[in-house]
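Undergrad: Pasting a predicted model and its sequence here:
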Amino acid sequence: MTGMDVTERVLARADANGEAALERLFALLRIPSISTDPAFAADCVRCAEHLAQELAAVGFEAKAHRTPGHPAVVGHDRSASGRSALFYGHYDVQPVDPLSLWQRDPFEPALDTLPDGRTVIRARGAADDKGQVMTFLEACRAWREETGSLPIPLTILLEGEEESGGASLPPFLREHAAELKADLGLICDTGMWDSETPAIVTMLRGLCGEEVVIHAADQDLHSGMFGSAAANPNRVLARILADLHDAGGRVTIPGFYDGVPELPEALRRQWEGLGFDAAGFLGAVGLSVPAGEKDRTPLEMLWSRPTAEINGMGGGYQGEGFKTVIPAQASAKVSFRLVFDQDPHAIRTAFRDFVRARLPADCRAEFIEHGSASAIGFDTADPAFARARDALTAEWGREAVFIGGGGSIPIAGDFRRKLGMDVVMAGFGQKDDRVHSPNEKYDLDSFRKGTRSWVRILGALAQRPAAS
């Protein structure tokens, strides 16, 4: 029986498992594994143990490993021969705030029907990343149940701190490098090019996260008694943040663009050929005018240009009613998405120098680090990329494309730098999944066809090269 015949049998098995697979996903989604909030630490442990049991049920030798933070789940099944792979996903999720904007309990998953007729899975973590993780686990389950084994040697690594900085993962990779080493990395934490076209992400931006706190008086002050005479941290911080960009949208931090080359012409033409609909991209979220660098296209800004974004601000009274107070401190969280050879550590230092240079008398700045990662790109000459692209094309009926990614997945860079692996990043998220927002969803088709896609990819990776 040919490899193609076997894959068709496994696809049929995945289809037959559809309802049970959905129930298994729902059970995972009900666990509120919010990694950034200590109140949910026990739930993160429970989620890790749940996944270790799921891996064991699929035939993996699995364990939830303790770390200084949340557990890391590792499963091995190396019984097959051939080129080995390490699959990565994360089980932690973002906080649900503001809860009032959710249509239902974020951790009570349900199927919804959208106005366009699509059926979606509604829950926190449905798209990021529990639904995506389960597409891979269900593909492994189908291979195991139909053939008795997996097509290639596999290790699965599921972490619990991706949404909260991932401080425990780099040392875990160093300590377990020999155990995790494989020939190829696989990640399912990305999305489709459009609703019908699958994609493999070959480059990702890096990230640098900073929190700055401006301190002035040693207590909150009555604005009638101290207004204008006392430094106001809110006003100081607002001026500093406003200085981050010039009128053309460029970041003004000295040295910020060091390591950022112009986009190669061949890559520019390839991206232009994708037919990106900038108006539709912004229109889908109620906007119409690109707000970044005036001389760059939206796709350039998303994939090949760095950013400085203010993600949160606070200072003074923000409760009901009104309170005339000059706060003792004000804070902001600022993230930098990095590209090409930008050094996140140099960016962090430059930002802090930028803030300090703008501090007036009687004010001081405190800085809190929130993780960093360099940008990463992969050479698609590895045959695994072509095989994965062909497998995706066969499943979705549209030619899969290689694209850049605007987000950051630090583990992809760690796989390259610490474990020496190229990484195929294939995911099935849609642009309207509301990731990190209230009412997050994952298309039911993304879950089911995502599972079938991984069945095909695993089968394709197991193929031996043709004899010359």
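TA: Cool, got the structure. Since the model is a prediction, treat every value here as computed from it, not as a measurement. Numbers count the residues shown, from 1 in each chain.

Undergrad: Could you use CA atoms for every contact and neighbour count after this?
TA: Will do.

Undergrad: gap between the one helix or strand residue 62 maps to and the chain center?
TA: Following DSSP states H and E, one finds residue 62 within strand 61-65. Offset of strand 61-65 from its chain centre (CA atoms, centre = their mean, to the nearest Å): 23 Å.

Undergrad: So which elements touch that strand?
TA: Other elements packing on strand 61-65 under the criterion 3 or more CA pairs under 8 Å, 6 or more residues apart in numbering; DSSP states H and E are helix 41-57, strand 72-77.

Undergrad: by contact count, what packs against the last one?
TA: This points to strand 72-77. For strand 72-77, the elements it packs on are helix 41-57, strand 61-65, strand 154-159, judged by 3+ CA pairs under 8 Å, 6+ apart.

Undergrad: Please identify the most buried of these.
TA: With neighbours taken as mean count of other CA atoms under 10 Å, the helices and strands packed on strand 72-77 reach their highest mean count in strand 154-159, at a mean of 22.

Undergrad: Run the chain-centre distance for the helix or strand just after it.
TA: Using DSSP H and E, the helix or strand that follows strand 154-159 towards the C-terminus is helix 169-175. From the chain centre to the centre of helix 169-175 is a distance of 19 Å (CA atoms, centre = their mean).

Undergrad: So for helix 169-175, what gets flagged as buried?
TA: 169, 173 (16 or more other CA atoms under 10 Å).

Undergrad: Structure two is appended below for comparative analysis:
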Amino acid sequence: MADQSRLDEVLAALDAGQPAAIERLLGFLRIPSISTDPANKGDVRDAAEWLCNELKSLGFEASVRDTTGHPMVVAHSQPGGARPVLFYGHYDVQPVDPLDLWDNPPFEPALEETPEGPVIRGRGAADDKGQLMTFVEACRAWKSVHGALPAGLTLLFEGEEESGSPSLRPFLTENAEELKASLALICDTGMYADGRPAITTQLRGLVGEEVIIRAADRDLHSGSFGGLAANPILVLARALAALKDENGRVTLPGFYDGVQELSDELSRDWQALGFDAAEFLSRVGLKHPIGEKGRTALEMVWNQPTAEINGIAGGYAGEGFKTVLPAEARAKVSFRLTGQQDPAKVRSAFRAHVESFLPADCRVEFHEHGGSPASVMDTSDPAFAAAKAALSEEWGREAAYIGAGGSIPIAGDFQQILGMDSMLIGFGRDDDRIHSPNEKYNVESFSKGARSWARILATLQ
């Protein structure tokens, strides 16, 4: 572990090098590495090559690795260190549409003054180029002071995160021995809503299902057939309405198997955040929380599973009126999973539930749309407490362990394929407008993010 004076030198080097670091980030942001658009295939590779060359210039053994899709960038420092770690980020970015809502061209990034301080404006600034470059800059400053990179580092930068990561799992499987470490660091997250530094320690899993119920071989006249023939919309509506009881609990048999109650430590941490559910809902024109009775708001969005209807269609919904019994009805339903819930069992229980509502004349068809378990990290690992202390020291505020209502599949992949937990630490803000026009990244996030990683690296050496 580096002593305090040497760490102070690294932090001073980061401060002195900040203008140059911002210029490097601006150059990186100019590459339109949109992974979802075939027209940008060459740009995605250019971004990979840019990263690889940057890492080589710092002394990493780095290479661009081809996949069936966009390439990965893999880099290694010298072996050693108190514990080997794998750092993950992604260099691809979201499409920029609608272009007319951008104040400036999305791939002509620039510094901009705002009432909250200077920001870096451009596509990818926060998601995820600015975030991953905080770690790269921390490594640069470390080498300038110590004469060598931190030992035992592996860097993995992906080029397909924004297009579903189709090549990632095969790549992890094929290169598991090379990529295994004692801990993963993931930067594709953010701070708590009030600007508090945070470590995300649990992520919900996801099961998606599309269900289609069919009855007659065509739409039927409701005067001639109403009350006699099966109505798929009514059948589907009954099945969906029965997914939850009057207390907000999901009714599927075995659904809560594996769901874990909050630890005392997390309960204290989350309570201290002072989350205001009414204020949170007011941002979207609502004010009354619903959900399972007896649960706090943060429990419901971070630690409890959900069943939600994402879309429903059937019959005639155009202008005017058409009195028909539809031939089919369909819905898309998603389940967010927590703890040790099994995605396959949840899917099977949902299908059995729908089938139990089918009259004899109805048929059902299911289409699977993804399935991944929740990820829960073992915070008893001393690295978590050390990182929490490092973040608190840098930001002057007590860092928190938080959950995430969404899913970050890479964390689960690291657990399942590489057998290691992840510390998810990022410096994005709620107002960074990721995936939207006018994306930005606060200069403070970029600067203090790099300083935070330097502090965390010191605890790992």
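TA: Looks like it arrived, so ask away. Just so it is clear, the structure is predicted and the values come from calculations on it, not from any experiment.

Undergrad: of all the helices and strands packed on strand 61-65 of structure 1, which lies closest to residue 441 of structure 1?
TA: Minimum separation from residue 441 of structure 1 across those (CA to CA) falls at helix 41-57, 19.5 Å.

Undergrad: thinking again about what came up before, tabulate the helices and strands packed on strand 72-77 of structure 1 (TSV), appending distance to residue 433 of structure 1.
TA: Compiled in TSV, these are given as follows (distance: least, CA to CA, whole Å):
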stretch	distance to residue 433 of structure 1
helix 41-57	22
strand 61-65	29
strand 154-159	22
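
Undergrad: of all the ones you listed, which lies closest to residue 108 of structure 1?
TA: The nearest among these, by CA to CA, is helix 41-57 at 14.7 Å.

Undergrad: Name the residues that touch that closest one?
TA: If you take CA atoms under 8 Å, 6 or more residues apart in numbering as the criterion, helix 41-57 of structure 1 is touched by 28, 31-35, 61-64, 70-75, 91-92, 137, 160.

Undergrad: what comes into contact with the strand holding residue 62 of structure 1?
TA: 48-49, 52-53, 55-56, 71-77.

Undergrad: Farthest-apart pair in the residues you listed, please.
TA: Largest separation among the contacts of strand 61-65 of structure 1 by CA to CA: 71 and 77, giving 20.0 Å.

Undergrad: higher neighbour count, those two?
TA: Counting neighbours by other CA atoms under 10 Å for residue 71 of structure 1 and for residue 77 shows that residue 71 has the greater number, 24 against 20.

Undergrad: The more buried one pairs with which position in structure 2?
TA: Structural alignment (TM-score structural alignment) places residue 71 of structure 1 against residue 71 in structure 2.

Undergrad: Please identify which helix or strand holds residue 333 of structure 2.
TA: Using DSSP H and E, residue 333 of structure 2 sits within strand 328-337.

Undergrad: Using the aligned residues only, give the average distance of that strand to structure 1.
TA: Strand 328-337 of structure 2, aligned to structure 1 and superposed, deviates on average by 4.2 Å (mean CA distance after the TM-score superposition for structure 1).

Undergrad: Tell me how far that strand lies from the chain's centre.
TA: 21 Å.

Undergrad: same deal with stretch 57-65 of structure 1?
TA: Chain-centre distance of stretch 57-65 of structure 1: 24 Å, with CA atoms, centre = their mean.

Undergrad: what about it, how long is it end to end?
TA: 18 Å (CA to CA, to the nearest Å).

Undergrad: And stretch 92-107 of structure 2, by the same measure?
TA: This stretch, stretch 92-107 of structure 2, spans 13 Å end to end (CA to CA).

Undergrad: so the match of residue 71 of structure 1 makes contact with residue 158?
TA: Yes - Residue 71 of structure 2 is within contact range of residue 158, at 7.1 Å (criterion: CA atoms under 8 Å).

Undergrad: Nearest spatial neighbour of the match of residue 71 of structure 1, chain-adjacent residues omitted?
TA: Residue nearest to residue 71 of structure 2 in three dimensions, not counting chain neighbours: residue 65, with 5.4 Å by CA to CA, 6 or more residues apart in numbering.

Undergrad: What of residue 40 of structure 1?
TA: residue 34 (5.8 Å).

Undergrad: Is it correct that that neighbour is in contact with residue 95?
TA: Yes - look at residue 34 of structure 1 against residue 95 with CA under 8 Å: they come within range, at 5.8 Å.

Undergrad: what about these two, which has more around it?
TA: The neighbour count for residue 34 of structure 1 versus residue 95, taken as other CA under 10 Å, is higher for residue 34 (25 against 20).

Undergrad: and the more buried one, what does it touch?
TA: Neighbour list for residue 34 of structure 1: 40-41, 43-44, 92-95 [criterion: CA under 8 Å, 6+ apart].

Undergrad: which residues does the residue nearest to residue 419 of structure 2 when sequence neighbours are not counted contact?
TA: Spatial nearest neighbour of residue 419 of structure 2, excluding adjacent residues (CA to CA, 6+ apart): residue 180 at 7.7 Å. Residues in contact with residue 180 of structure 2 (CA under 8 Å, 6+ apart) are 86, 418-420.

Undergrad: Now which residue in structure 2 aligns to residue 353 of structure 1?
TA: Matched by TM-score structural alignment, residue 353 of structure 1 corresponds to residue 352 in structure 2.

Undergrad: Let me fix that, I meant to ask about residue 417 of structure 1.
TA: Aligning on TM-score structural alignment places residue 417 of structure 1 opposite residue 416 in structure 2.

Undergrad: is it fair to say that match lies in a strand?
TA: No - applying DSSP: H, G, I helix; E, B strand; the rest coil, one finds residue 416 of structure 2 to be helix, outside a strand.

Undergrad: buried ones in stretch 253-261 of structure 2?
TA: Quick answer for stretch 253-261 of structure 2 (16+ other CA under 10 Å): 255-256, 259.

Undergrad: Contacts made by it with the rest, please.
TA: In contact with stretch 253-261 of structure 2 (CA under 8 Å, 6+ apart) are residues 303-305, 338-342, 346, 349.

Undergrad: let's see it at 7 Å
TA: By CA atoms under 7 Å, 6 or more residues apart in numbering, the surrounding residues in contact with stretch 253-261 of structure 2 are 338-341, 346, 349.

Undergrad: Now, these that are in helices?
TA: Judged by DSSP state H, the subset of these located in helices is 346, 349.

Undergrad: Which one (most neighbours) among the contacts of stretch 253-261 of structure 2?
TA: Among the contacts of stretch 253-261 of structure 2, residue 338 has the most neighbours (other CA under 10 Å), with 28 neighbours.

Undergrad: my read: that one touches residue 204, true?
TA: Yes - assessed by CA atoms under 7 Å, residue 338 of structure 2 is found in contact with residue 204 at 5.1 Å.
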